[in-house]
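[1] no sequence for this one, just the structure:
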């Protein structure tokens, strides 16, 4: 929708109506946008691809804010939506999507641990934690919560986090990047059919259909 510079916009924060946290809000020409994702200065290409995917493939009204030290993507929102459970932006996504994504991420983590050793597994945990913190993921405010995401069965035992689709897009993109960094190729966590086998058949079908709808997902779907 827009590619803007810092001098073009006003950034403020407002208290979340239901949680003890501040929500960054970008104001531009009478429109308000909520922070979706943050990229480092050297991730310009990834930031533009993420912004373009949301606008072109998912029909979302988004701003890409270019600053010297970072890039950030903001999604249009009405402030009253923040207190409304009817807002699509605020709804948690289908259970199958979260379960499937966590199974893929756990497969990468277990591959790191099995093939590269405990030291690299600890390093992966730190990198994964950094992604969650930088991207403002809810329900990830303790080491135990993060460890559970990497190790506890999301189909039977894990209490699933309240994430939106944009969280899942980000997670798939960032963990894929980490997998390539750790293994030096894209051959990690192969055999997606086997990885998501613990899910019921109907939910596997639902997850795969969703995964094939966007670029970050298709990279995983072909494994």
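    Everything's here; your move. Nothing here was measured: the structure is a model prediction, and the numbers come from that model.
[2] Going by C-alpha atoms from here, please, whenever you check contacts or count neighbours.
    Noted.
[3] Distance-wise, check the residue lying closest to residue 104 once chain neighbours are set aside relative to residue 52.
    In space, and not counting its chain neighbours, residue 104 is closest to residue 195: 6.6 Å by Cα to Cα, 6 or more residues apart in numbering. To residue 52, residue 195 is 29 Å away according to Cα to Cα, to the nearest Å.
[4] which residues touch the closest residue to residue 135 other than its chain neighbours?
    Closest residue to residue 135 apart from its sequence neighbours, by Cα to Cα, 6+ apart: residue 37 at 5.7 Å. Applying Cα atoms under 8 Å, 6 or more residues apart in numbering to residue 37 gives the contacts 72, 73, 74, 135, 170.
[5] so who does the fourth one touch?
    Residue 135 sits next to 36, 37, 38 when contact means Cα under 8 Å, 6+ apart.
[6] and of those, the nearest to residue 87?
    For those, the minimum distance to residue 87 (Cα to Cα) is 15.3 Å, reached by residue 36.
[7] so that closest one sits in a strand?
    Yes - the assignment for residue 36 (DSSP: H, G, I helix; E, B strand; the rest coil) places it in a strand.
[8] I'd like the contacts of residue 135 as JSON lines, with distance to residue 199 appended.
    Formatted as JSON lines, the contacts of residue 135 follow (distance: Cα to Cα, whole Å):
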{"residue": "36", "distance to residue 199": "29"}
{"residue": "37", "distance to residue 199": "29"}
{"residue": "38", "distance to residue 199": "31"}
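[9] The structure to be compared is supplied as follows:
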């Protein structure tokens, strides 16, 4: 939609009508946008790709904000419909999508543990925890809860977090980045069919269809 500079916009925050959470709001020419994702200054290309995928492939009305030390992507929203839109976004994330994303995340973690050793696995846990906290993921109130996301069976043992679609986009993006940092390439967690084998066929097909259309799908769907 737009690529904007910091001087073009006004950024404020509001309290979500259903809780005490502060939500950053970007104002531009009478339009309001809610923060979707933040990228470091050196992630310019990733930020532009994420923004283009949302606008071109997902039909989202988004702006990309360029600042000297970071990039951020914001999605258009009407403040009076915030509570309703929050509910609608929650509905777009099926159990299959959360299951599938967690299986991919766990595959990367177990590859780190098996191939690089226990010390690196513990380091990965710390980096994973840092990502979830910095990106304000809900339902990560303890170290045990975060570790469970990496080791517990999503189908039977794990109480699934209440994540929205944007959380899943961010999760796949950040874990793929971590995988590249730990392995030095993007050949980790290969064989998506094998990784998703525990899921039943309808759920697996639903997740793969969602993944192929998501902003981060190109990075994962070919594995």
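    Cool, got the structure. All figures in this text were calculated on a predicted structure; none of them were measured in a lab.
[10] The second structure: which residue goes with residue 109 of the first structure?
    The equivalent of residue 109 of the first structure in the second structure is residue 109 (alignment by TM-score structural alignment).
[11] Contacts only, for its match.
    By Cα under 8 Å, 6+ apart, the neighbours of residue 109 of the second structure are 121, 124, 150.
[12] Now the strand or helix carrying the first one on the first structure. Mean distance?
    Just to be clear, that refers to residue 121 of the second structure. Assessed by DSSP states H and E, residue 121 of the second structure sits inside helix 118-134. Taken against the first structure, helix 118-134 of the second structure registers an average deviation of 1.4 Å after superposition, with mean Cα distance after the TM-score superposition for the first structure.
[13] whereabouts in the first structure does that helix align?
    Counting by TM-score structural alignment, helix 118-134 of the second structure corresponds to residues 118-134.
[14] which other residues reach the matching stretch?
    With Cα under 8 Å, 6+ apart, stretch 118-134 of the first structure has contacts from 38, 109, 110, 112, 113, 140, 146, 147, 171, 174, 175, 178.
[15] Give me the distance between that stretch and the centre of its chain.
    15 Å (Cα atoms, centre = their mean, to the nearest Å).
[16] before we move on, what about stretch 108-121 of the second structure?
    Worked out by Cα atoms, centre = their mean, stretch 108-121 of the second structure lies 22 Å from the chain centre.
[17] can you give me the helices for the second structure?
    Under the criterion DSSP state H, the second structure carries helices at the ranges 44-52, 82-92, 95-116, 118-134, 143-151, 165-183, 192-195, 201-213, 217-220.
[18] residues near residue 144 of the second structure, how many?
    The local packing of residue 144 of the second structure (other Cα atoms under 10 Å) involves 9 other residues.
[19] Next one: it from residue 151 of the second structure, what distance?
    With Cα to Cα as the criterion, residue 144 of the second structure and residue 151 of the second structure are 10 Å apart.
[20] again, but for residue 21 of the second structure
    29 Å.
[21] repeat for residue 199 of the second structure
    For residue 199 of the second structure, the distance to residue 151 of the second structure - Cα to Cα - is 16 Å.
[22] Check residue 27 of the second structure too.
    In terms of Cα to Cα, residue 27 of the second structure sits 41 Å off from residue 151 of the second structure.
[23] Just name the closest of the contacts of residue 37 of the first structure to residue 156 of the first structure, please.
    For the contacts of residue 37 of the first structure, the nearest to residue 156 of the first structure is residue 170 (24.1 Å; Cα to Cα).
[24] Enumerate every residue touching that closest one.
    Per Cα under 8 Å, 6+ apart, neighbours of residue 170 of the first structure: residue 37.
[25] Tell me the residue in the second structure aligned with it.
    In the second structure, residue 170 of the first structure lands on residue 170 (TM-score structural alignment).
[26] ok, now how distant is its match from residue 155 of the second structure?
    22 Å.
[27] what do you get for residue 1 of the second structure?
    Taken as Cα to Cα, the span from residue 1 of the second structure to residue 155 of the second structure is 38 Å.
[28] And residue 51 of the second structure, by the same measure?
    The separation that residue 51 of the second structure has from residue 155 of the second structure, given Cα to Cα, amounts to 32 Å.
[29] Settle it for me: which of the two has more neighbours?
    Legend: neighbour count by other Cα under 10 Å for residue 51 of the second structure and residue 155, higher for residue 51 (29 against 16).
[30] list the buried ones in stretch 145-164 of the second structure?
    Across stretch 145-164 of the second structure, burial judged by 16 or more other Cα atoms under 10 Å covers 145, 146, 148, 149, 150, 151, 152, 153, 154, 155, 163, 164.
[31] just curious, which of the residues you listed is nearest to residue 14 of the second structure?
    residue 164 (19.2 Å).
[32] how close does the nearest residue to the closest one once chain neighbours are set aside get to residue 78 of the second structure?
    Excluding the flanking residues, the one nearest residue 164 of the second structure by Cα to Cα, 6+ apart is residue 90, at 5.2 Å. Going from residue 90 of the second structure to residue 78 of the second structure by Cα to Cα gives 17 Å.
[33] more crowded one of the two?
    Ranked by neighbour count (other Cα under 10 Å), residue 90 of the second structure and residue 78 place residue 90 first, with 15 against 12.
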